[in-house]
Structures are given as structure tokens and as C-alpha cells.
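[1] below are the sequence and a predicted model; questions follow.
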Amino acid sequence: MMIKIFLVEDEIAIRKGIKNSIDWGKEGYEFVGEAGDGELAYPMILKTKPDILITDIKMPFMDGLQLSKLVRKELPATKILILSGYDEFEYAKEAIKLQVAEYLLKPISSAKLLDVLAQVKEVIRQEQEEKELIKKYREDMKENRELEKERFLNQIIAQNLSLAQILETGESLGMDLSAPLYNILLLKITENGGKQETYAEIESALDTLSGVFSFRRGVDEWLFLLTADDAEKMERRIESCRKAVRQITEKTDPPVEYFGALGNPVERLREIKNSLKEAEKKFAFQYFKKWNQILEIPVRDVGSSENPQTEKNENEELLISSVQVDKLNHKIIENFIHTGLRREVSNFVDDYFMSLGEKSVQSLMFRQYVAMDFYLAAVAFLERLGFSSKELVERCGDLKEMEQVIQTIEQTKEYIKKVLDATLECRESVSRKRYSDLLKEAVSYIEHHYEEEDISLNQVAASVNISPSHFSTIFSKEMGETFIEYLTNVRMERAKQLLRSSTMKTAEIAYAVGYKDAHYFSYLFKKVQKCTPREFRTQV
């Protein structure tokens, strides 16, 4: 670690003497600049950002104390050493107020200066280590927090929690979920080099909006829970979200496209599931419609419709009219088979038929054509994956049997849903096999490198040739715990072995399992094991 040094001294002989009497590079320092007074030095210091400033106290134009005040304000991490020919109380008192690292009397030998610099260098090293530790701790906590939020969302949707539990858990995650009105926004953006950075920026922007809470949903999808006091404020909240997403995606380089869908507003937290269901219906239109928009049905006062059936028909007409029918083609089916999710199958097929128009699907011949289009696309895709068409025949029958099972529109839709579900299940089995092999490699890498303090999710993801965000999601989903939780458990198990079988000190064990800071190791050990390392050793 090269420490940058800047020297300010008005007496040229002293300045040159200090500069030339020390082999800075050999001692682990980089001499980045010098000046004869504070006024000349200040802009140079702002540019070079030294770790240590050595300054005389009595200088023309701007003295060392004035310079120190300015540097302390702009570069608070810079350590200041004051040189003075005056052993006066007032100077020393002022220096203490400025929290200077040392107040040294001139003349000073190079040996004495190096001794003081070594002490300051050690302080800087400790501070940097502490800063890195805090950064790593925050990153770990953020990853665990995202998983906690994802689990919390799933519990709300599954209606596994009481209202009191939802509010209490939400509060522990920094969410005030008490509100008269709720809505769901689903969001997805196109793949590009900075996809996850774009998501992070969108999440940050929407999280700063009052009453908007973010949840990760799978690898490349986000869910935002919107709360508001009434329908008018909900409309404003939605518009704020739309504006934030548009502004962020427009300025990205390379550019990205987004697609979003809103649910219907609901009055109870336990009804969020219904809002999500409506959002997912509209979200399936990502395969049909142009992107760079957030689909919604106009927000109305909850329960204000006098005729629910009329409202339903109006909503359906809105969705039908919004689809660009002339762009519906075989590519839409192929795109869904390649990228769609099994949970989206039902909504996708319903929306697909809606887009074809009621008159078209009344024709049995037309329905046969549509069903055959899906069937042949599925067969072609499965063959590319290495499956035989026999897989599809076993689950859905062959083309000869198709006519018998598509006598009505609903039968046709159910048949196509069955074909798609079987196809996506095969696709998922291939992915699971790939992920299984990938995770075995990742786990092996962790087992061989857990003792390295700087092992990170990014490092492990790189070892298996996958993006960190994708790896994080896969790891959490397949392993049932986050990367950090798994790594911590591996380290704690090894630590327990050493506590049982060796006489190593706690600090030595901490270092052996990847922690430089023994206090942090003890904190984590107690968090996982419910006892300190010393107590554990006593028990065994």
C-alpha cells in the first residue's frame, strides 16, 4: 500500500532537505507534490488527494493552520502532520482542535519523521481495513435483506401471515405498509451490458419515492408494491414511477427497453395477491406489444363500478384494442417458448386468443391452424434441446388426436396451455441440470477458497462464467440460502472443527477461516451458533 505524501514548507532549504533525505519509494510512500505556502498548495492538494499532508505552521499568504482547516473540510481522511519552530501552547491547542495527527517541532531528523510516518501509516491501514470491513458487511446485509424481502413477498402472496405479522415484518425491513390503497407494478428490462446496474438505479429511484417498495422477483424481473391514501394519490404515484423508469432507461448506454404492467388497486394487504394476478395478465403482453411502456387499466375508486361485468368487458376491449394484430406471428410463439415462464402460460394463451379476435377463433379450422402452429414450434424447440418429439406426444398426444381435443375455444386454449407447459418443463429440466453442474463447481470453489478473506460473490460467479446477479439469484433459489449465508456457514463449520481439535487462539482461527478481524468473526460466530467461540470450546 503506497501512501501519498504532500509537503508544504516556505523555507526552501528545509523543504528540499525533507524531500531529498528520504527514499520515499523504498519506504512505501509516494511523494506527490510540494509547495512553498498554503495558497499555492491547496489546489494541488485537492488534485493529488494525499493520504498524509506535512505542513509548516508559519507561512506567508496562507499559514499551516488555515490550510489544515480547508483540507480537513474537503479531505477529511487526509492525515495532517504540522511542523513548527514554535513550542507554543496556542498553536498546539489549535492543532488539537483540527485533529491533526502529529504536532512536530523543527528541526526534525529524517529518522524521527519516518518513525512518525510509520505510526500514521499504520493508522491509515487500520482505517482502510475497517472501511473495507464495513463495506463488505453492508454488502452482505444487503444481499441477505433482498432474500428476506423476497421471502416476505411470497408469504404475503401465499397469505401465510396475519395483518399484524405483515405490518411487523414490513417495519423490520424498513417498510411502512399501513395504507388505505395498494397496487402492484411488475417491471422487466431488456438484456444489455449494464442490465443489473440499470435495475439498481431504477430500484434506488423508486425506493426514494414515498410509498413505493421494491422486491426482486427471479433473475430479471422486479415487483414494486405501491401504497397511497386514495385513488388520486395512487395515480400520481404511478406517474412518478413511470417517469423515473423512462428517464433512467433513456439515458443508459447502451440503451435498454423496459416493459411494465400494473395490477388493479386493492384496499387490503391480503388482497395484494389479486392485484398481482391482474398485473401478471397484462405482463404477458410483453410478448405482443411494443416495449417502453407500463400497461395499466385506468385506476378507479375501488368498488365504484355499478356493474362489474360491464367493467370487465370494458377492460377486455381496452386490452384487445391495444394489441397490434398485424404483428402477431410465429415469432411471438417462438419467443415465449424460449423466454417465457410456466407461471405465465395461462395468461399468455388467454391474451394470444384475445388478440386474434372473437370471430377468428370461432372457426374450427382456424383453431386447428393455431394449435398446430404451437405444437410444431414446441417440437422444433424440444428437438434443438436434444429431446425427441416422443416426449411431447406422451404428454399431449399426436397431431391426429388434436382435432378431438379442440372442439371448443376453451378446449383449444387448454390444449395449447398443456403443450406449452410440457415444453417449458423440459426446458427447465435442462436448465436445472446446467445449474446443478454450475452450483457443484461453485460449491467446490468455495470449499477450496473459503479461507481467503477477499473471496466474493463476483469472484465465484466469474469462476463458473456467469454474471454475479444471475449467479446470486440461482444460488439463493437452488441452495435455499444466499451466497453469504452459505460461505459463512462453511467458515463456521471449519472454525468449530478447529475449536474442537486445536489449541489455536480465536484470532488465529478467525484468520484461518477467512476473517482478518477477530471481533467480526466472534460476532458472526455468536450470531450463527448462539454462543461465543470461547463458550463453544468450553462446551466441547
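    Yes, it's here. Computed from a predicted model, the values in this text were never measured in an experiment.
[2] could you use CA atoms for every contact and neighbour count after this?
    OK.
[3] residue 61: what secondary structure?
    Here residue 61 is coil, with the state taken from DSSP: H, G, I helix; E, B strand; the rest coil.
[4] for the closest residue to it other than its chain neighbours, identify the helix or strand it belongs to.
    Among residues not flanking residue 61 along the chain, residue 39 sits closest, at 6.2 Å (C-alpha to C-alpha, 6 or more residues apart in numbering). Residue 39 belongs to helix 38-48 when assigned by DSSP states H and E.
[5] next one: that helix to chain centre, how far?
    Remark: helix 38-48 is offset 38 Å from the chain centroid, using C-alpha atoms, centre = their mean, to the nearest Å.
[6] other residues contacting that helix?
    Helix 38-48 is contacted from outside by 6, 8, 32-35, 59-64, 66-67, 71, 74-75, using C-alpha atoms under 8 Å, 6 or more residues apart in numbering.
[7] what helices and strands are in contact with the longest helix along the chain?
    Scanning the chain for the helix with the most residues, using DSSP state H, yields helix 110-157. Counting contacts by 3 or more C-alpha pairs under 8 Å, 6 or more residues apart in numbering; DSSP states H and E, helix 110-157 is packed against strand 212-216, helix 272-283, helix 483-501.
[8] need those in CSV (columns: mean neighbour count and distance to residue 147).
    Shown next, in CSV, are the helices and strands packed on helix 110-157 (neighbours: other C-alpha atoms under 10 Å; distance: least, C-alpha to C-alpha, whole Å):
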stretch, mean neighbour count, distance to residue 147
strand 212-216, 22, 8
helix 272-283, 21, 19
helix 483-501, 18, 11
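[9] the structure to be compared is supplied as follows:
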Amino acid sequence: MSYSVFLVEDEVVVRESIRDSVPWAGSGFHLAGEAADGEMALPLIQDLKPDILITDIKMPFMDGLELARIVRRNLPWVKIIILSGHDEFSFAREAISLAVTDYLLKPLSAADLLATLRRVAGQIEAENAAREKIENLNRSLATGLQLMAERFLNDLATGLVPPGEALRRAGELGLALTARCYIVASLTPRVRPGGDASSQYAEYLKAVDLIGSLLAANLDVVRFSRSLRELILIFKGEEPGELERHCYAVCHSLKYEVERKTACALTARIGAAREGIQGIAESLAEAETAHRFAYIFGEDSVIGIEDARRVNFRGSQLLKLDPRGLAEGLRRGERADIPALLEGYLARLASEPADSFYRAFAAAELALTAARFVEELGGEADRVLPELGRLAEEARAGEGELRSCISQLLAAAFDFREARKRDKYGDLLLRARAYIDANFADPEISLNAVARQVSVSPSHFSTIFSQEAGRTFIAYLTETRIRRAMELLKTTALRSSEIAYRVGYKDPHYFSYIFKASAGCTPTEFRRRGSEP
């Protein structure tokens, strides 16, 4: 390593002698700059930031001691070597008070200067080594505390820490967990196909770092890793409804930013808001339940426990019997995957005794899996899968007949799954629109009121309505009111203020403003245009 040196000396002969007589090349030092007095030197030193400053004491404008004082204050790591004549020991005492590194008497030889520079370099190296050791110790301590915190949070989230002990241990680890309510979200960044394993892992780490930076200033969220691929967020607050809205908003924002700035997609699974610190484990368990329905709502989506409940999920009734890979294929595959699923299933049959009894048993196993899958989605297996009734008969008839029947059954199951995806919010949206259409004239109608009517949280209802209706709740309500106002303007002689009250606006002036923003003209102008021939 080469250390940079800056020289300040007002005597030209001395300055040039030091500059030209010291063999800088190969010495481990280089002369970064020079100046004739402190005033000229200071801006150069602040710009170059040398490792070592060599300065004379007596100089015009700004002497060496004043320069040393400023450098010590602004650039405390710079080592300072003072040059002085034999009769300047009073200056030497002041230099010592400034904690200069060394003090040399003029005249001096190049060898003496190099020896001093090497001693100073050794001091710099020793300080750097000590600093690095302290930093390593601090990093080790921080890593140890982080590992302890993550272990504690994992235990807490799985219900292994008693409530009375949880807050005490959290305080010892510096974790701010005290709150009335908690809600847990589980995040899984998934790298999109493309690139080698190294670049994919780099993109995953980029997504994780981005999530960390976006949450850094959010004191109401505690984040930890549950596994290499899963991040857990614990949201805390005082009011369940507000906490739930905050959680959904943050998860949607994280999804947007991750998918915009990295090559990853993001899935978020969210439990319900729970009171008490023991509610963290309960909320995480609900988030895990919601994850089982990713195949309905899409792998890369924000899924809440209410979503799972709304599609009639009955986790406790799921059957254990399951053909190898078939259930997973139904959940995550596509219709085009049917030939591969069929071959995989029939390959299993080929590996077992080829008698009609075993084929009938395996066919029953498949029927149960397909029926369970359809009923998970809220369908009636007998209606959706008419092939179920003849599956056992075809199994006894032979492999060819069984192959055809299974293919038709899988196709029907996939078609029903896709239909449920398209229509998963259809009933909810119809009920919401019907309520708005019947109550738009009520000035007190609100998103919260409609959400209550359809049994969905306000934040989740807002997201669902915007996605499915193609406009926000407020935009739809405004369109409904303005459309009715137009009808009244065309068909009645009511004044604008009366029409405003009839369509849900308390303030006629605000109604006129909204009407003009929507229709491009005032209510009076709209009525006049309608009466023109």
C-alpha cells in the first residue's frame, strides 16, 4: 500500500529539497501535493485527504500550528509531522498539545524523513488493524444477536414461547414487540425463469435486500427469515381493522416494488389480526392455510385467510390418500399438462400388480383426489366430474378405457379450476354493486359500509373491487350518482340542489363540481343541452 503525503513549507529551498531528494518511487509513499503556507494548503488538503501531513511551523498568513488544529478537527485520521528550527521549542510544546504524530528539526536528511514516515506508517497500520478487530468483534456480536433474535422469533411464531416470557425476551434482544394486536404475513420471492443459478440467486438476494430497505423505516413491522426462501413480517398495532389495512397495503406495495425492480415475483400470505402476543402464532398458522390456496388465486399474489375461507376451504376434512403428484398437478399445473399427468399416473399402475382389483383401488384413489379438489373450490363433485361414476367400471375394463376416462376427468377438473379463478369474486362483486345501486342516495354510504355488507375487510374489499370492477369504489359510486343525476335533469324540473340531495350529496356546490368533472359541463348546461332541438 502507498501512503499519500502532503507537504507545507514556505521556504522554497527546503520544500524543493524534500520533494526532490526523497526517493518516493518504491518507498511506499507518494507526494500528493505541496503548498507554501497553511492558507493555500488547507483547501488542497480537504480535497486530497492525505494520510500524512508534513508542515513547517512558522509560515505567513496561517502558520503550521493553526493548520494542524483545523486538520485535526476536520480530518482526525490524518497523521501530522511538524518541521521546526532549533529555537522554536515553545512551538513544540503547543504541537504536543495538538497530539501531532512526530516532530522533526530542520535541517533534516531524506533518510531521516523516510525513517519517520515509516514509523508513522507503522502506527497507521496498527490503528487500522485495531479498528478492523473492533469492527469484526462488533459484527460478530451483531450477527450473534441477530441469530438469537431470529431463533426467538421463529419459536414465537410457532407458539413455542409462553406469552409471559415472550415480551421479556423480546426486550432483552432489543425487539419492540409490545402492542395490542398482531398480524403476520409470509413472503416468498420467486425468481422468474431465465439465467443460470448464480444470477437467479443474485436476483433473489436483491429482492430480499429491497424488502429490507423498504421496511427499514417502518417501526411497526418486525422482519425475520423463517427459511432460505421465506420471510416473515409481524405487523403490530392497536386497532385490528387499521392494522389489517396497513398490512395489506404494505404487502401490495412490496409486491409492486419487488416485481418492478428485480427479476422476482412475490407471493404474500396473510393471517387475521389477533390480540395478544400469542396471536402471532395463530396469525402465522392462518397465513400458512391461505398459502394452500395459491393455486386458486395465482402463485404470485397477495392471499389472505379470508380468501381461503370464502372459497369454502375445509382443511380439517382433507383426505390423506393422494396419488403421487396428482394433487399437486391439479393445483399448480395447466390443461396442457394433462398428458404428462396421465402418463405419470399410469406409470404408477404399471409398476404395481396389473390386476383389475388394483386398478379399481387406484381409480378410487384418483376419484377421491379429484372430488376433494373440486369441493375445495366450492363445487359439487358429481356435477362437475360426471366421469367419476364410471371410473371404477372403466378401470375394470382395461387400461385403454381407464386412460380415456382419466383424461376427461382431469380436463373437467382443470376447466372448473380456471372457471373458479375467473369467477372467484363474481358473487361478491354482484352483491356489492347491488348494495351500492340500492343505497347510493344515502350520503353516509362508504367503503366500510359496503365491505361490511359483503363480509370482507375494507382494505381487502377495496383491492378486490378495483381489480374486478376496473375502477375504485369511489369512482363507481360517483358514476352511479352522476348517471342518476343526468336522468333527473332530463326527465324532471327539479332544481340542481334538490337533485344533489336525491343522489347522495349534502353540498349542492360540491355536487356541481363533481358533475362538471364527470360530464364536462355544469348541471344547468347539461339540462340546457338536453332541451335543445
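    Yep, that arrived. Remember, predicted model here, so these are calculated numbers, not experimental data.
[10] can you pull the buried residues of stretch 5-19 of the first structure?
    5-10, 15, 18-19 (16 or more other C-alpha atoms under 10 Å).
[11] and what of stretch 248-268 of the first structure?
    Applying 16+ other C-alpha under 10 Å to stretch 248-268 of the first structure flags 248-249, 256-267 as buried.
[12] ends of it, what's the gap?
    Start-to-end span of stretch 248-268 of the first structure (C-alpha to C-alpha, to the nearest Å) is 31 Å.
[13] and the aligned residue in the first structure for residue 100 of the second structure, helix, strand or coil?
    Structural alignment places residue 100 of the second structure opposite residue 100 in the first structure (criterion: TM-score structural alignment). Secondary structure for residue 100 of the first structure, judged by three-state DSSP, is coil.
[14] wouldn't residue 100 of the first structure be in contact with residue 81 here?
    Yes: here residue 100 of the first structure reaches residue 81: they are 6.2 Å apart, a contact under C-alpha atoms under 8 Å.
[15] so what's the residue positioned nearest the centre of the second structure up against?
    Central residue of the second structure (C-alpha atoms, centre = their mean): residue 211, 3.0 Å from the mean position. Contacts were defined as C-alpha under 8 Å, 6+ apart; by that measure residue 211 of the second structure touches 254, 258.
[16] just the element for the aligned residue in the first structure for it, please.
    If you follow residue 211 of the second structure across to the first structure using TM-score structural alignment, you land on residue 202. Take DSSP H and E as the rule and residue 202 of the first structure turns out to sit in helix 195-207.
[17] mind listing what's buried in that helix?
    195-196, 198-199, 201-203, 205-206.
[18] just send these back as TSV, with distance to residue 396 of the first structure too.
    Shown next, in TSV, are those (distance: C-alpha to C-alpha, whole Å):
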residue	distance to residue 396 of the first structure
195	37
196	38
198	41
199	39
201	44
202	42
203	42
205	46
206	44
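[19] what's around residue 157 of the second structure, how many residues?
    Residue 157 of the second structure is flanked by 23 other residues according to other C-alpha atoms under 10 Å.
[20] farthest residue from the center of the second structure?
    The second structure, C-alpha atoms, centre = their mean, max distance from centroid: residue 87 (67.6 Å).
[21] how near is that residue to residue 17 of the second structure?
    Computed as C-alpha to C-alpha, the residue 87 of the second structure to residue 17 of the second structure distance reads 21 Å.
[22] do the same with residue 237 of the second structure
    Residue 237 of the second structure is 71 Å from residue 17 of the second structure, where distance means C-alpha to C-alpha.
[23] and for residue 348 of the second structure?
    Applying C-alpha to C-alpha to residue 348 of the second structure and residue 17 of the second structure gives a distance of 91 Å.
[24] do the same with residue 480 of the second structure
    Residue 480 of the second structure is 90 Å from residue 17 of the second structure, by C-alpha to C-alpha.
[25] equivalent analysis for residue 394 of the second structure, please.
    From residue 394 of the second structure to residue 17 of the second structure the distance is 105 Å (C-alpha to C-alpha).
[26] swap in residue 525 of the second structure?
    Separation of residue 525 of the second structure from residue 17 of the second structure (C-alpha to C-alpha) stands at 92 Å.
[27] what segments of the first structure are strands?
    For the first structure, strands defined by DSSP state E occupy the ranges 3-8, 29-35, 52-56, 79-84, 102-105, 181-189, 212-216, 222-228, 258-262, 293-295.
[28] mind putting these into a markdown table with distance to residue 93 of the first structure?
    Shown next, in a markdown table, are the strands of the first structure (distance: least, C-alpha to C-alpha, whole Å):
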| stretch | distance to residue 93 of the first structure |
| --- | --- |
| strand 3-8 | 21 |
| strand 29-35 | 25 |
| strand 52-56 | 16 |
| strand 79-84 | 12 |
| strand 102-105 | 10 |
| strand 181-189 | 58 |
| strand 212-216 | 50 |
| strand 222-228 | 55 |
| strand 258-262 | 60 |
| strand 293-295 | 62 |
